[in-house]
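Asks: curious how this folds, go ahead:
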Amino acid sequence: MIAEDDDLTQDEKQDEARPRAERPRPKKRDVHGWIVLDKPIGMTSTHAVAVVKRLFNARKAGHAGTLDPLASGLLPIALGEATKTVPFVMDGRKAYAFTVAWGAETDTDDAEGRVTAIHDMRPERVAIEALLPRFTGAIMQVPPRFSAIKIAGERAYDLARDGENIELAPRPVHIDRLTLVSHTGDRTLFEAECGKGTYVRAIARDLGRALGCLGHVSALRRTRVGPFRLDHAVVVERLQELGKAAEPEAALATALLPVATALGDIPALAVSRADAARLMRGQSVLLRGRDAPVMEGWVSVSTNGALIAVGEIELGELHPRRIFNLPR
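Replies: Have a look, this model is predicted:
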């Protein structure tokens, strides 16, 4: 098939004729904001970030919390100045819908792993529900052997893949809610809301052991990460469609959420232009006067509706911790 290139300029025709490695690369752009990707099963988080970064031709990108290839759902991807807000998203609450397959335990605690033990017993719904209070609130949890926990500077999953027999210490985690949604005998669908550091795979493993029938996660979908929820999400195919629009930069911009969206879980503080100028120079500001806010801790700081910084209030003084260089 012969390509129709009548609309190409002479320079563009020369570029098309060059080997791909020799073609000029488009200049990277300063893009700022969040893409809340509905990651499909089978895609790694690293690949997802690369796809989004390439579509936007963005200089800088990162994600707020790895989602395993087996899992689907929310993967918030920060572009440009939004990368400065990633820790606030990762520290937020998370929600999952996950299915536990009973009767087998795996070395990864999910369906990708090697089966290490089996049992022919299957739990009754009433028995499962009776156990759920033991797995809510503040609990101690042993992370999966195949996890990103570091042991003497090495990732646990690297050591496990090398065949090393590793022992991970229990860690405190907080599970706000664990609900049984449906039960079919061999499999049970749950919903969970939990804090940072909680492993859903460990919940499945420990439930299976407590019930005496063993279990592992067979499906997992993340439905919330901090302030981001499913109604914020966009699929890869939609982003690719936008990237093919007549004006792709403008079309893709419609999928971007503002940088400040990530800070929805911390208080907001408006300051004067004079105080904003001091903060932008890295200087602290004393909050005084009759209308001064009475608060402590992290705040998002804006002036005239524009985000300028994330700061920390200590003893009535506002200290800038991260300053944003956003277009105004």
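
Asks: could you use CA atoms for every contact and neighbour count after this?
Replies: OK.

Asks: test my guess that Ser182 contacts Ile128.
Replies: No. Using CA atoms under 8 Å, Ser182 makes no contact with Ile128, being 11.1 Å away.

Asks: what's the longest strand in the chain?
Replies: Longest strand in the chain by number of residues, with DSSP state E as the criterion: strand 171-183.

Asks: need the residues that contact the very next helix or strand once past that strand.
Replies: Using DSSP states H and E, the helix or strand that follows strand 171-183 in sequence is strand 187-194. Strand 187-194 is touched from outside by 93-102, 174-183, with contacts defined as CA atoms under 8 Å, 6 or more residues apart in numbering.

Asks: ok, now stretch 79-91?
Replies: Stretch 79-91 has contacts (CA under 8 Å, 6+ apart) with 30-35, 53, 58-65, 78, 195-196, 225-227, 259, 262-263, 322, 324-326.

Asks: do that again at 7 Å, thanks
Replies: Contact partners of stretch 79-91, identified using CA atoms under 7 Å, 6 or more residues apart in numbering, comprise 30-34, 58-62, 64-65, 196, 225-226, 259, 262-263, 322, 324-325.

Asks: and what of stretch 266-286?
Replies: Counting by CA under 7 Å, 6+ apart, Trp298, Val299, Ser300, Val301, Ser302, Thr303, Gly316, Glu317, Leu318, His319, Pro320, Ile323 sit against stretch 266-286.

Asks: cool, stretch 127-142 as well?
Replies: Residues outside stretch 127-142 that contact it (CA under 7 Å, 6+ apart): 168-178, 180, 202.

Asks: one more, so I can put them side by side:
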Amino acid sequence: MFYLIWKEKGESSFSAISKFRRENDIKKIGHTGTLDPLADGLLIVATDRDTKWIPYIDNSLKQYYVEATLGYSTTTYDSEGEIVNSSNKKVNLDNVIQVINSIPKQFEQVAPKYSARKINGKRAYALARQGIDFEIKPNTVQIESISNLKFDFENQVIKFDVLVSKGTYIRSLVHEIGLRLETFATMTHLTRTKLGKLDKDKLGIIPLRELLEIPILTLDKESINTIHNGIKTKLNIEDGIYVYKDDESIIGVIEVQNGIVKLKKRILLNKE
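Replies: Now for the predicted structure:
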């Protein structure tokens, strides 16, 4: 089964998932992505055989509520790191709006050195803690929207909602905002409020069909049997990756090339 759970601020994603596993007596558990300990918000977890579906889950867009405090930056780009830069410069709302509007929808972003990004098989944060110097290659990210912008002038805190593509580091976005304002910025609050189409109102069990990012194809039993038996099967549909099912259950994943079906993964769920 799939569950949408809430991670509290201050606990690691591993702790939140392990706690959920113990409380529900689950043997095997997996997840579609984690959150930093500083953050709270939504996590999707899969249990037992359903963990095999994780690569096919729609996890492409994520929404966050962010608070960024101006005037200083840290080693980690958030409030848990050591302060490395500071500035007494004050900015106003017009400055903030101008900079937010200047951020492109798509750009190359460099992850923080204190991140889970892998460098030659090792986590970046592990290398950073050892004092090892290294470079992180930029990753193309998408900023779909920045909305509900508010600015606390007295405390120099920017508050906003942001909808981003998978792989976007909000800490790096906040750092970039500080540089564009010709000062420094640190992420001081982060809440993941949306995962794909799911928000906090959906906490609990989530049907698989609500999570899949690829089309679902219903096949008759004869076609399913020929596919499972490795017999060449033709379908008059567009090439691509499909989840296939019978009248009752989702079964697995096929790939169609030039009308020919190739079985990619057979899982066979009892229920959708």
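
Asks: what's the mean deviation for the longest strand of the first structure versus the second structure?
Replies: With the two structures superposed, strand 171-183 of the first structure lies on average 1.8 Å from its match in the second structure, counting by mean CA distance after the TM-score superposition for the first structure.

Asks: and that strand, what other elements does it pack with?
Replies: strand 137-141, strand 187-194 (3 or more CA pairs under 7 Å, 6 or more residues apart in numbering; DSSP states H and E).

Asks: quick check: Arg201 of the first structure touching Ala111?
Replies: No. Counting by CA atoms under 7 Å, Arg201 of the first structure sits too far from Ala111 to count as a contact (10.1 Å).

Asks: between the two, what contacts are shared?
Replies: Residues touching both Arg201 of the first structure and Ala111 (CA under 7 Å, 6+ apart): His216, Val217.

Asks: give me the neighbour count for Gln98 of the second structure.
Replies: Look at Gln98 of the second structure: counted by other CA atoms under 10 Å, it has 12 neighbours.

Asks: now for it: what does it line up with in the first structure?
Replies: Aligned by TM-score structural alignment, Gln98 of the second structure pairs with Ala130 of the first structure.

Asks: sorry, back to before: other residues contacting the longest strand of the first structure?
Replies: In contact with strand 171-183 of the first structure (CA under 7 Å, 6+ apart) are residues 125, 129, 132, 136-142, 188-195, 197-198.

Asks: how about 8 Å then?
Replies: Contact with strand 171-183 of the first structure is made by 125, 129, 132, 135-143, 188-198, as judged by CA under 8 Å, 6+ apart.

Asks: re earlier: between Arg201 and Ala111 of the first structure, who's got more neighbours?
Replies: Neighbour totals were compared for Arg201 of the first structure and Ala111, and Arg201 leads with 22 against 18 (other CA under 10 Å).

Asks: what lines up with the more buried one in the second structure?
Replies: For Arg201 of the first structure, the aligned residue in the second structure is Arg171 (criterion: TM-score structural alignment).

Asks: that's a helix at that match, yeah?
Replies: Yes. The assignment for Arg171 of the second structure by DSSP: H, G, I helix; E, B strand; the rest coil puts it in a helix.

Asks: give the contact list for it.
Replies: If you count contacts by CA under 8 Å, 6+ apart, Arg171 of the second structure has them with Thr76, Tyr77, Asp78, Pro112, Thr186, Met187.

Asks: narrow those to those in strands?
Replies: Those of those lying in strands (DSSP E): Thr186, Met187.

Asks: okay, the contacts of Arg171 of the second structure in TSV with neighbour count and distance to Pro215 of the second structure next?
Replies: Below are the contacts of Arg171 of the second structure laid out as TSV (neighbours: other CA atoms under 10 Å; distance: CA to CA, whole Å):
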residue	neighbour count	distance to Pro215 of the second structure
Thr76	22	39
Tyr77	27	39
Asp78	27	39
Pro112	21	35
Thr186	30	40
Met187	26	37
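
Asks: how about the contacts of Arg171 of the second structure in JSON lines, adding distance to Gly41 of the second structure?
Replies: Putting the contacts of Arg171 of the second structure into JSON lines (distance: CA to CA, whole Å) gives the following:
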{"residue": "Thr76", "distance to Gly41 of the second structure": "20"}
{"residue": "Tyr77", "distance to Gly41 of the second structure": "19"}
{"residue": "Asp78", "distance to Gly41 of the second structure": "17"}
{"residue": "Pro112", "distance to Gly41 of the second structure": "20"}
{"residue": "Thr186", "distance to Gly41 of the second structure": "19"}
{"residue": "Met187", "distance to Gly41 of the second structure": "15"}
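
Asks: where do the helices sit along the stretch 151-300 of the first structure?
Replies: With DSSP state H, counting those that start in this stretch as the criterion, the stretch 151-300 of the first structure has helices at 156-161, 200-211, 236-243, 248-253, 273-280.

Asks: buried residues of the last one, list them for me.
Replies: Residues Asp275, Ala276, Leu279, Met280 are the ones in helix 273-280 of the first structure that count as buried (16 or more other CA atoms under 10 Å).

Asks: in space, what's closest to Val157 of the second structure - neighbours in sequence excluded?
Replies: Thr69 (4.4 Å; CA to CA, 6 or more residues apart in numbering).

Asks: so what corresponds to the one you found in the first structure?
Replies: In the first structure, Thr69 of the second structure lands on Ala101 (TM-score structural alignment).

Asks: mean deviation, whichever helix or strand its match is part of versus the second structure?
Replies: Element membership for Ala101 of the first structure, per DSSP H and E: strand 94-102. Compared with the second structure after fitting, strand 94-102 of the first structure has a mean deviation of 0.8 Å; criterion: mean CA distance after the TM-score superposition for the first structure.
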